[in-house]
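Novice: Provided below for reference: sequence and predicted model.
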Amino acid sequence: MRESYRDRAVVIRTYDFGEADRVIVLLTKNHGLVRGVAKGVRRAKSRFGSRLQHFVDLDVQLYPGRNLATISQADTVNYYGAKIIEDYERYTAACAALESAERLAFADADKDPYLYEAVTAALRRIQEEDPLHVLDGFLLRAMAHAGWAPSLFDCAQCQRPGPHHAFHPAVGGAACHRCRPPGAAEVDPETLHHMWLLACDEKTQPTPEQAAQAHRLIRAHLQWHIERKVTALSVMDQ
């Protein structure tokens, strides 16, 4: 039997299991994506069930199992929910960050703390900053870490210097007039500049139209590469 271990983690998703247990999907700092069961947490007398929720930075004790780890202890390190759950835009942006992180995570990505640290930083910033800007910046940087960064100036196909007026995930981002594929989005070059600033974590002041267009392009690029929709991103746009 493998030894138990402690790690920092955030809750990505939960679902009920059996009569009183709950399965918790955790994004950990040093063990990638971990699915664990918290036994008895749905009982009223559970000692740590209330801590195993979204928007909490946890210190957890885990016992590896064949299919599911067992979560035997969970201590709150930071709680980000107070300013998130009471604000619809912040809440949906935070949920989108968590769901996207699950799609971008790899269960065997041990000892790579990047995604955990990026998620906790995003949750912290969503409390105070423009939630859409924080989310889009997080997604751009997380995709770059995964090797899917969109080209935002040079043509993704032929590297012709920009700025360009077209964008399509299939070619890798910005496209010149020669490489522009059918169905490419017509894009304001300033929108791509705004996206570049977000990716670099620099200050940016886009118009509402540029911010909205950037969000649509980032969502399209993400969902193209993970090959599935992120439900929380669709909710944001309703």
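Specialist: Structure received.

Novice: switch to C-alpha atoms for all contacts and neighbour counts from now on
Specialist: Noted.

Novice: just checking, what packs against the longest strand seen in the chain?
Specialist: Among the segments of the chain that qualify as a strand by DSSP state E, the longest is strand 5-17. The contact analysis (3 or more C-alpha pairs under 8 Å, 6 or more residues apart in numbering; DSSP states H and E) places strand 5-17 against strand 21-28, strand 56-63, helix 88-104, helix 114-126.

Novice: that one: how far from the chain's middle?
Specialist: Taking the mean of its C-alpha atoms, strand 5-17 sits 15 Å from the chain's own mean (C-alpha atoms, centre = their mean, to the nearest Å).

Novice: circling back to that earlier point, which of the helices and strands packed on strand 5-17 sits closest to Tyr5?
Specialist: Shortest separation from Tyr5 across the helices and strands packed on strand 5-17 is recorded for strand 56-63, at 5.5 Å, computed as C-alpha to C-alpha.

Novice: and that closest one with strand 21-28, angle?
Specialist: Note on geometry: by axes from the mean of the first three to the mean of the last three C-alpha atoms, to 10 degrees, strand 56-63 and strand 21-28 are set 110 degrees apart in direction.

Novice: the helix or strand following strand 56-63 vs strand 21-28, what angle?
Specialist: For strand 56-63, the succeeding helix or strand toward the C-terminus, using DSSP states H and E, is strand 69-79. Put simply, strand 69-79 runs at 60 degrees to strand 21-28, going by the same axes, to 10 degrees.

Novice: buried residues in strand 69-79?
Specialist: Residues Ala69, Thr70, Ile71, Gln73, Ala74, Tyr79 are the ones in strand 69-79 that count as buried (16 or more other C-alpha atoms under 10 Å).

Novice: count of residues packed around the closest residue to Asp154 other than its chain neighbours?
Specialist: Setting aside the residues directly before and after it, Asp154 is nearest to Pro161 in space (C-alpha to C-alpha, 6 or more residues apart in numbering), at 4.4 Å. Close neighbours of Pro161, defined as other C-alpha atoms under 10 Å, add up to 12.

Novice: ok, now how distant is Pro161 from Gly183?
Specialist: Separation of Pro161 from Gly183 (C-alpha to C-alpha, to the nearest Å): 21 Å.

Novice: what does Arg2 give?
Specialist: Arg2 sits at a distance of 51 Å from Gly183 (criterion: C-alpha to C-alpha).

Novice: output the longest helix belonging to this structure.
Specialist: As far as residue count goes, and with DSSP state H defining each element, the longest helix of the chain is helix 208-226.

Novice: take this one as well and set it beside the first:
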Amino acid sequence: MASGSRRLRSATLVRSAALLLRRTPIREADLVLELLSSALGRVSVVARGARKSQRRFGGALEPVHELMVEMEERGEGLGVLVAAEIARPRFGVIEQLGALTAAGRALAWVREVAPPRVPEDAIWSACQELLDALDRGVAGTALEREAATQVALASFGMQLIEALGWGLTLDECVACRRPCPEGQAAFVSARRGGAVCRACGGAGLVIGGATRARLLGLSAGGALAAEDAEPAIALVEETLRVHAGLSG
């Protein structure tokens, strides 16, 4: 999506693709919106009159859809939303509870850990990839669809911690640098930054050998299996707690 900016008196008018991370009511008619924008990163803006009239922003202030917004950026202060429209609707996410729940969880991670006012192309791209995958969905039983949703969320989480510079070392012990035997389970500590062998005290979650191999393969375009989702999500959330104090 194209983005750009131009000077508007004491503010800069910025046009950017964006995702809605959170909306908070203030006063009688306004909303404070936290956005992840492709141009500016995570920013907060006030949407004046948004609570009083749905027509004010055309019903565009909803999560998961890709938005195109215009906002007055005012340095360190709260920006002002000038216009918003849905650029890419994702009704497939909204219509499936599991997909909507996963999307909400992912966007909550981003809201808590993405640096303010710093464009992060890798985080933006990972969000788009996840939401598009959830929007497409997969054919199959309810259990198969839920498994695919959790795999997508886990893959996103691993991309997120890599983008933030918090990726985990999974092929060797972070303390002694002894390689982890192929196919063998390993202790993985988010606090210590990756695998920790028994000789170095072990620590953290036990990750099975097959899961560890598939996690290592993600950076080369590999995919996770359904059984990998739960331990991968646990690793992601522990990493976010260690580095950013993720709540929950």
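Specialist: That came through fine. Because the structure is a prediction, the values reported are computed rather than measured.

Novice: TM-score for the pair, please.
Specialist: Remark: TM-score between the superposed chains equals 0.86 [TM-score structural alignment, normalised by the length of structure 1]; 225 aligned residues with a C-alpha RMSD of 2.0 Å.

Novice: which one of the buried residues of strand 69-79 of structure 1 is nearest Ala107 of structure 1?
Specialist: Taking those together and measuring to Ala107 of structure 1 by C-alpha to C-alpha, the closest member is Ala69, at 12.6 Å.

Novice: quick check, that closest one in contact with His31.
Specialist: No. Counting by C-alpha atoms under 8 Å, His31 is not a contact partner of Ala69 of structure 1; they are 11.7 Å apart.

Novice: could you check the angle the longest helix of structure 1 makes with helix 88-104?
Specialist: Going by the same axes, to 10 degrees, helix 208-226 of structure 1 makes 30 degrees with helix 88-104.

Novice: show me what contacts the residue of structure 1 most remote from its centre?
Specialist: Computed with C-alpha atoms, centre = their mean, the residue of structure 1 farthest from its C-alpha average is Arg178, at 33.5 Å. Under the criterion of C-alpha atoms under 8 Å, 6 or more residues apart in numbering, Arg178 of structure 1 has no neighbours.

Novice: that one -> structure 2?
Specialist: Aligning on TM-score structural alignment places Arg178 of structure 1 opposite Ala199 in structure 2.

Novice: its match should be in a helix, yeah?
Specialist: Yes. When classified by DSSP: H, G, I helix; E, B strand; the rest coil, Ala199 of structure 2 is found to be part of a helix.

Novice: and the longest helix for structure 2?
Specialist: Max-length helix for structure 2 by DSSP H is helix 142-163.

Novice: any residues touching that one, and which ones?
Specialist: 98-99, 102-103, 106, 122-123, 126-127, 130, 133-134, 137-139, 167-168, 218, 223-226, 228-230, 232-233, 236, 239-240.

Novice: what do you get for stretch 222-238 of structure 1?
Specialist: Outside stretch 222-238 of structure 1, the residues within contact range by C-alpha under 8 Å, 6+ apart are 89, 92-93, 95-96, 99-100, 103-104, 139, 143, 148, 169-170, 219.

Novice: between the residues you listed, which is closest to Ile12 of structure 1?
Specialist: For the contacts of stretch 222-238 of structure 1, the nearest to Ile12 of structure 1 is Glu99 (6.7 Å; C-alpha to C-alpha).

Novice: what lines up with that closest one in structure 2?
Specialist: Residue correspondence to structure 2 (TM-score structural alignment): Glu99 of structure 1 is matched to Ala108.

Novice: report the separation between the closest residue in space to its match that isn't next to it in sequence and Met68 of structure 2.
Specialist: The shortest distance from Ala108 of structure 2 to any non-neighbouring residue, by C-alpha to C-alpha, 6+ apart, is to Leu21 (7.0 Å). Distance of Leu21 of structure 2 to Met68 of structure 2, given as C-alpha to C-alpha: 14 Å.

Novice: same question for Phe156 of structure 2.
Specialist: From Phe156 of structure 2 over to Met68 of structure 2 the distance is 23 Å, taken as C-alpha to C-alpha.

Novice: how about Gly41 of structure 2?
Specialist: From Gly41 of structure 2 across to Met68 of structure 2, the span is 14 Å (C-alpha to C-alpha).

Novice: how about Leu153 of structure 2?
Specialist: According to C-alpha to C-alpha, Leu153 of structure 2 and Met68 of structure 2 sit 24 Å apart.

Novice: quick one: distance of stretch 109-125 of structure 1 to the chain centre.
Specialist: Computed by C-alpha atoms, centre = their mean, the chain-centroid distance of stretch 109-125 of structure 1 equals 9 Å.

Novice: structure 1: which residue goes with Leu21 of structure 2?
Specialist: Pairing criterion TM-score structural alignment: the partner of Leu21 of structure 2 within structure 1 is identified as Ile12.

Novice: hang on, its match packs against Ala96?
Specialist: No. Counting by C-alpha under 8 Å, Ala96 is not a contact partner of Ile12 of structure 1; they are 10.2 Å apart.

Novice: Gln53 of structure 1 pairs with which position in structure 2?
Specialist: With TM-score structural alignment as the criterion, Gln53 of structure 1 lines up with Glu62 in structure 2.

Novice: kindly report the same for His133 of structure 1.
Specialist: His133 of structure 1 maps onto Val151 in structure 2, with residues paired by TM-score structural alignment.

Novice: could you measure from that match over to Val113 of structure 2?
Specialist: Look at Val151 of structure 2 and Val113 of structure 2: by C-alpha to C-alpha, they are 21 Å apart.

Novice: in the next helix or strand after the longest helix of structure 1, what's buried?
Specialist: If you walk from helix 208-226 of structure 1 toward the C-terminus, the next helix or strand you reach (DSSP H and E) is helix 231-236. Residues of helix 231-236 of structure 1 classed as buried by neighbour count (16+ other C-alpha under 10 Å): Ala232, Leu233, Met236.

Novice: now do stretch 86-105 of structure 1
Specialist: Buried residues in stretch 86-105 of structure 1, counted by 16+ other C-alpha under 10 Å: 89-105.
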